[in-house]
Each structure stands twice: as C-alpha cells, then as structure tokens.
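Undergrad: coordinates only, no sequence provided:
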C-alpha cells in the first residue's frame, strides 16, 4: 500500500479550551447555571486542529502558522511538536484563544481573546511550500493566508491545493483544486449569485457560481450532518453522510478539509476525496468531536482517513474506536464475515447495520480462516484487498481481522452493543448470541438480498470462462449458506 503523501497546512493557529462540567442548579445570586465538577481541556484550534487531526491519522504534516512566545503560544507548541513539524510565522500580538464553557456536553458561552496576526513571511515557510504535494489553507482571517498569498498562488497549478475559507478572509487563489465552504458561507460568498434556499438544487447553483467566481477546479459545500455537495462546473455530486449524530461538531470542517487535502495529495479523484472526507468528518463527530481532539484523548490513527492494513490485522484501530464510542454514550455495532467478492447483499447488510448505531466495525476472516471455511481455492481476494474494499464503504468505520474460525475472541475485546447477522437464522442459533448477552449486548438479524453470494459469483465467473457447467448459478439457490459474507 503506497505511503500517504505529506501535507502542508497553512493558516492561523488558535489555542482552544473547553471548560466541561455538569449544570443541575442555578446560582443563588443570578439566574445562571452553576458548572459543577468543572475540568479544563486544551487542544489545538483553527489551522492547528486541522494539522493535528491529519497527523494523528498517520500523515506526515507540516504546519505553517503564526505562533507567539506567550503562554498560549508555548502551550500550542507543546501539543503540536510531538506529532508534526512546526514552521512558525512571526506574530504581532497575543496568541488567539477560544474558550467554550460546556454544560452536559452543550456549549453555554464562548470567550475569545488574543489579537495577534501574522506579521510576515519566512524563508522556512517558503521552503515548506516548495514542492509540497498537498497544501491545505485553513484560513481563520488572522493573516497567515494573506502573507503567503503570492506563494500559494504560484503553487496552485502544481499541487493539490485545498482552501478552507473564512467569511472575513480573502477569496481563495485562482486554481485551487478544492474550496470547502459551509452552506451558509457559500451563500455569503456568492452574494447576489447565490440561489435561495438550502435544497440541493439551490446549493448546486451556488457552488457552480463560486467555481466561476473563484476560478477553482472544484467547490465542495459542506452541509453538516447531511454530507457535502461537490461541483466542478458540470453536474454536481452529492455525498450523503452515512449516519447523523447529535454530538459535538466543532472541528468537523477542519477534519473534512484536512482529509480531502491529504487524499488529493495521494492522487485520488476529487469525488473520492470528498467521499473520504465526509466519512472522516462523520466518524469524528460520532467519536465525540472536539472533546476527543485534546492530546491524549484519542490515540494515533483516530479521527482521519485511516491507517494501513496492519492496523486492521492488529485490531487496534477498531478497539480504540469501540472504546471511544462507548465512552461518548454511543452504540457500537459489529458485523462479521469473509467478504471475499463484495456484492449487493454485503452492501445492503452493512448499510442497514450502520444505521442501527453510531459506528460499524467489520470483523473480517483472515485468509487462513477463509480457507478453512471455504476450501483451498478461497479466498479469491487476499486480505489486504478485502480490507481496502471494505474500508472504502462509507458505512464502515473500522475493520478488524481475526484468524480463528469464529470471532469470539475479537468480540470479547470489542464488546459491541449489537452483533449483526443476515440470513435465515433464528437468533438462538447464533453462537455469538450468548456471548453478547454476557455483557448486555444483543445479536440481531437483518434482511438480506436473496440470490447473492460470493460462491455463486465465482461460479458465474467460471461459467463465463467456459470452465463451469454453463447453468445459471442463481437458479434454485438462496444466499450462500444463508450467510451474507
């Protein structure tokens, strides 16, 4: 599997602070909530958050941002230096800070301070941009994108440049590969050219107007829990989110933009980059959003377009995901199988499973396990390919591999709330049902699409090559052993 392309993030760094507690009473001297058991959580903000999330997902990241030597600036450096390369720009005032007071998981008030702005360009910043395969401009209207504008304009034709704009910032440089405004920002940027309403047709017309106005290759309008709409001047592409979550969405736009920029740097098409970015942002919110972005709150490999096949084989990424979703009060769903030749029955099952909870983890048989179940000619697709195909599905949040005949040991680690199977079973016949019940989980059955199976697809392929009997492999058959994978 090819290594992920390095990413350079240019923008304004903030220090974000959450004061988190519970509010069950009002103060005696004023009708305001009292925050009990208050805890302070610090994390990178602004462009620093976008860079941090990309680095935590395993990408090599360089952050070019104004950083001061005050207390806030030193705290930011301490959080960022262990995971990415810092190229500081001079700052002409105090580092920007943003404080949210959170009661029972919901923001009550926000406090902003710090007026520092970018005060110039350095040769190190110019060198960081030269030859970068992917660049994200995370503009927070504090000058970083302005002081490097000439360099960014010169790099635009030669790199995967993604521009995440700010309502108070300048427009993106012409030739940006992708610009990522929110729906509200897109209407404001388009001005009189904006279409009325937030229906997809109106969003598409507004996005097309921005492609022309900005001279961008594409505009991806992010629509929160709905997903994103990509316009490249012709027919729009709508990428829906696999599931909706009511969690903390602060930073989801940074996650989206950083993931899209990295994927474009990897060489994928804009449509694929937007699909991956929607999936990453959805997963970020499901896992707890900004509250998981503090250093130490979520391990490496979380919150972005995920790691290599070795992570799946070890199961660590899936185990960490399950732990985070449970800690946030969400529902962990797991499904298992060989998934050798992915077909419509598989996709239907997995999409239904993802709709039940807040994350879907696929427990995948290793190659040796498949051979023991299916015979010496299987699997047709090796493990690395099966992992990659499953991970490409928007409804799949993580993949974990097991080498045994059954996934009991893996399930004991994941401890999902729901174990999904498809086919003609009774729940009592599922060997995993008793195991799930031991920790309060539930095994459930989902409908499957009749007449689909990997074995029958393989038979049909063999027949088409003249090596089989020529009969219709679907005739008289249900799904393979009534087990979707």
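TA: Noted; the coordinates are in hand. Everything numeric in this text was worked out from a predicted model, so none of it was measured.

Undergrad: every contact and neighbour count from this point should use C-alpha atoms.
TA: Fine.

Undergrad: can you give me the strands for the stretch 101-250 of the chain?
TA: All strands of the stretch 101-250 of the chain, identified by DSSP state E, counting those that start in this stretch, fall at 106-113, 134-138, 160-164, 178-179, 219-222, 227-231, 237-240.

Undergrad: how close does the residue sitting nearest the centre point of the chain get to residue 462?
TA: With distances taken as CA atoms, centre = their mean, residue 280 lies nearest the centre of the chain, 0.7 Å away. Counting by CA to CA, to the nearest Å, the gap from residue 280 to residue 462 is 38 Å.

Undergrad: ok, second structure coming up, stack it against the first:
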C-alpha cells in the first residue's frame, strides 16, 4: 500500500433503510403494508465508499460537504472514528435516500434534501485539502452530482497519486490522465453520448474521448468491461456467482477496492479484477443493507477552528485557545495542551506558519514543516481543532476565534505578550501555565546537534 492515505472526494448522502414485514395489502390501495419497521442509517455515496475502504484496512480521509442539519449530524456520528472527515460547506439540506424494504426486497425509495457543496473560502481548509491530495496513496472521486467534484475540480486535475473517478451524469467530466474511470452501464452511455452502444463499445469510446488511462464499465454482479488507452477491451468476470439481491453500493465497493489496489502498486488490470471480486463478495454478504454502523456520540463535533468556536459559544461553553510554533512536539507541549483543555470545553491550537517561525526563530527553523506539525497536533485527543496563522503574533486569529481564555506556557507575564491587548478587547483573559522543567525544543535541538557532532 502507498505511504499516504486513500483520499475519498465526493458527495456523502444519508441512507436510511426501513426494514419490516409485508404480509398483506393496504385495503384502500393495491400496495403492501410494511409492519414493524426497523430503521437503520448509514453513510451513502462517497461516505459509504470511504467506510468500506476503511473496513478493508486502509487509512482513509473523506473530503465531503456537510451541513448543520440533523441528517448531517447523524452522518458525522456514523463516520466518526472510522474515517477522518475534512468538511466543505453545504448549502441546503443533506440529501437523504430512504428505502422501505421487506424480506430483502426494496418496495419504495423516497429521496429528500436539496444540499449542494459550497466553495472553500477558508485558507486553512484549502491548504489542508491540497496537502492531502499531494500526499495520498490514491485519490477516489465518488461523484453523485451534488457539487463536491465540481468545487474541487481544479485541485483534482493532476494529483501525483493514482486518480480513480466514479462519475455521475450531473457531475463534471473526469479530467484527462485519470488512472481509472468507473461508470456503470447507463453512466457510460450517457457520458459518451452514445445511448445505444454496447458496454464494450462504450468503454472503448470513453477511454479515447476522455483521454484517460483506463475505463472500467461496471456490470453489477456480472463483472466489468475494461478498456485501456493502449490495448483491446476485455471482460472481467466475477470470480464467484453473487447470491445476494441488494446491489446498492456495489459501485462504491468496486471503486474503493480498485483505488486501494492501485495505491499498493497493482496494475490497472489487477485493480479491476480486485474490484470485481470485492464487489461481488459485497453483494453476497448482503450489500449496503448489511452495513450497520453505531453512531459515535462525538460525531457531530466540528472540525475547523471557527466551527469549534461557534459551536462552543452557541452551547454556552468556554473556548480555550493557545498558540505557538510547536516545532519538535515534546512532553512539555503535551502537558501544556492537556492542562489548557481542562480549563474549558474545547481547545483550539493556533500554529505559526513556516514563514512566521522563520521570522521569529531564524532561517534554521522550523525543524518540522507546518503541515506535519498540524497533523501531529490534530492527533492529540485533547485538541479539538488546529489553525495556522501567517502573522508574527496570533492577535488576528484570536480576534476571529474570540476565546474565553488564551493560554501560554513558560516564564511570561501576561503583560509581556503582544496579543494580551487583543485578548482583553474581546473580553477574554490570558492565563500563563508553568512550563515542565527541562522540556524545550531548544534543548532537543541542542542535544541532537551534540549527537551529530559526536559530542
């Protein structure tokens, strides 16, 4: 597997299955009566593709649009602890697909929600997404026509990792150079503008028209047709006969398995064979209806610094913020962060950018780049969000976040800090926590230098 995570980019829906028994017809209409319905919820679309890839053992980051409605909060609860979610704004309500089922058969589906992805305007989030795409083992675009692929289209045109694109008729055309495009039969015909051709012809036409490396037209439980830029189209049959009835989510399982295989160095042919096998096994194990995910109580915790700040204020809680370079994170840093978090309901860490550190510490610093410093801080349980600032002081970001307490560690007096006046103006208070003795980045750098010089 590639060194980086599988980055899934796309539209996440909330899928709801209402399962019951249908033993009689309604007296006032010739429709079945579904009794004793039990409701099961799961992520759909890109969210399902991400969860299935994570269940296969991959490290997965999902870039998707999430709103503030009940369905979005439910989705975040289902995804929490399984995949990392990088949130884009959502306008409107979350798309929800509700299936009414009896004895394994879908009787009715109701679609609600008009949500679409909004453009990214926050620099921290844009930088985070760009860094994820650069460091990915593979990128899977799971497009359901709700705007995420369109909003991020420019960033997705030339990722260094293999790019797998599962298209939608209402979404953008996959960019040239994709490692693999994975439409189903109807999508392939619509995408190529040839509604009456065979799947083999559609695959061969698309690989030329889109200028991509390969196209695999998925045929559900019948396998796939693979066409490469150089070479003939071939049929990839399923390794076993699928015994299940529910094909919902089979395309997501195929695309995710293929992306995971490509990230591990597989050829496109090997990746498609793997995708077909996993998709057929997925249907045989019950399909999407068999995916049961208990929601995490922490799932609706916002991820960005501004979202955390707004949520904490809305609930009447105390927002704590701290800041610094956090170069070569050590036990003293961790102690400070844990103690700061204990003072309130959420902790936001404000990190100096690389350029800001150089202005403060000199040309030899930082030892660790800002993206790595952010990643390590985000991994700490006591940290609720991290934001990067470019200025020499955190005064501007403090003014945006408006924390109740601004916490610093060390031998400062509050009056010595350049940001103290900003903290006072927003109605907050500066708190100085004592430093852990003998723990400092300067000491670590000095010790490392002594070892390197043989001292």
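TA: Nice, thanks for sending it over. Note that the structure is a prediction, hence the values are computed from the model and not measured.

Undergrad: let me see the TM-score of these two.
TA: Counting by TM-score structural alignment, normalised by the length of the second structure, the TM-score of this superposition works out to 0.61. Behind it: 288 aligned residues with a CA RMSD of 1.7 Å.

Undergrad: contacting residues for the counterpart of the residue nearest to the centre of the first structure in the second structure?
TA: Residue 280 of the first structure is assigned residue 278 in the second structure as its aligned equivalent, the criterion being TM-score structural alignment. Shown in contact with residue 278 of the second structure (CA atoms under 8 Å, 6 or more residues apart in numbering): 253, 254, 257.

Undergrad: confirm residue 278 of the second structure sits in a helix?
TA: Yes: the assignment for residue 278 of the second structure by DSSP: H, G, I helix; E, B strand; the rest coil puts it in a helix.

Undergrad: distance of residue 371 of the first structure relative to residue 84 of the first structure?
TA: Going from residue 371 of the first structure to residue 84 of the first structure by CA to CA gives 42 Å.

Undergrad: next, the contact list for the counterpart of residue 134 of the first structure in the second structure, please.
TA: In the second structure, the residue matched to residue 134 of the first structure (TM-score structural alignment) is residue 138. Going by CA under 8 Å, 6+ apart, residue 138 of the second structure touches 2, 4-7, 161-164, 259-260, 262-263.

Undergrad: try residue 387 of the second structure
TA: By CA under 8 Å, 6+ apart, the residues touching residue 387 of the second structure are 124, 304, 305, 348, 349, 350, 351, 374.

Undergrad: can you do 7 Å?
TA: By CA atoms under 7 Å, 6 or more residues apart in numbering, the residues touching residue 387 of the second structure are 124, 305, 349, 350, 351.

Undergrad: residue range for the helix or strand harbouring residue 20 of the first structure in the second structure?
TA: Assigned by DSSP states H and E, residue 20 of the first structure belongs to strand 13-22. With TM-score structural alignment applied, strand 13-22 of the first structure matches the range 12-21 in the second structure.

Undergrad: in that stretch, which residues are buried?
TA: For stretch 12-21 of the second structure, burial by neighbour count (16 or more other CA atoms under 10 Å) applies to 12, 13, 14, 15, 16, 17, 18, 19, 20, 21.

Undergrad: just tell me what residue 264 of the second structure corresponds to in the first structure.
TA: Under the alignment (TM-score structural alignment), residue 264 of the second structure maps onto residue 266.

Undergrad: just say helix, strand or coil for the residue lying closest to its match once chain neighbours are set aside.
TA: Nearest non-adjacent residue to residue 266 of the first structure, counting by CA to CA, 6 or more residues apart in numbering: residue 5, 5.3 Å away. Three-state assignment for residue 5 of the first structure (three-state DSSP): coil.

Undergrad: how near is residue 244 of the first structure to residue 82 of the first structure?
TA: For residue 244 of the first structure, the distance to residue 82 of the first structure (CA to CA) stands at 33 Å.

Undergrad: ditto for residue 118 of the first structure
TA: Distance from residue 118 of the first structure to residue 82 of the first structure, by CA to CA: 23 Å.

Undergrad: could you dump the strands of the stretch 101-250 of the first structure to TSV with distance to residue 188 of the first structure?
TA: Compiled in TSV, those are given as follows (distance: least, CA to CA, whole Å):
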stretch	distance to residue 188 of the first structure
strand 106-113	23
strand 134-138	18
strand 160-164	14
strand 178-179	14
strand 219-222	12
strand 227-231	17
strand 237-240	21
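
Undergrad: compared with the first structure, how much does the helix or strand hosting residue 256 of the second structure deviate?
TA: Assigning secondary structure by DSSP H and E places residue 256 of the second structure in helix 250-263. Helix 250-263 of the second structure, aligned to the first structure and superposed, deviates on average by 0.5 Å (mean CA distance after the TM-score superposition for the first structure).

Undergrad: centre of the chain to that helix, how far?
TA: Mean C-alpha position of helix 250-263 of the second structure versus that of the full chain (CA atoms, centre = their mean, to the nearest Å) differs by 16 Å.

Undergrad: settle this for me: residue 43 of the first structure is touching residue 16, isn't it.
TA: Yes: between residue 43 of the first structure and residue 16 there is a contact under CA atoms under 7 Å: 5.3 Å.

Undergrad: which stretches of the stretch 51-200 of the second structure form helices?
TA: For the stretch 51-200 of the second structure, helices defined by DSSP state H, counting those that start in this stretch occupy the ranges 70-79, 123-135, 148-151, 185-192, 199-209.

Undergrad: which one of those lies nearest to residue 313 of the second structure?
TA: For the helices of the stretch 51-200 of the second structure, the distance to residue 313 of the second structure is smallest for helix 70-79, at 17.9 Å, taking CA to CA.

Undergrad: tally of neighbours for residue 245 of the second structure?
TA: 15 (other CA atoms under 10 Å).

Undergrad: next one: it from residue 352 of the second structure, what distance?
TA: Separation of residue 245 of the second structure from residue 352 of the second structure (CA to CA) stands at 54 Å.

Undergrad: ok, now residue 251 of the second structure?
TA: Taking CA to CA, one finds residue 251 of the second structure at 43 Å from residue 352 of the second structure.

Undergrad: and those two? Which one has more around it.
TA: Comparing residue 251 of the second structure with residue 352 by other CA under 10 Å, the one with more neighbours is residue 352, at 27 against 23.

Undergrad: trace that one over to the first structure, please.
TA: Checking TM-score structural alignment: residue 352 of the second structure goes with nothing.
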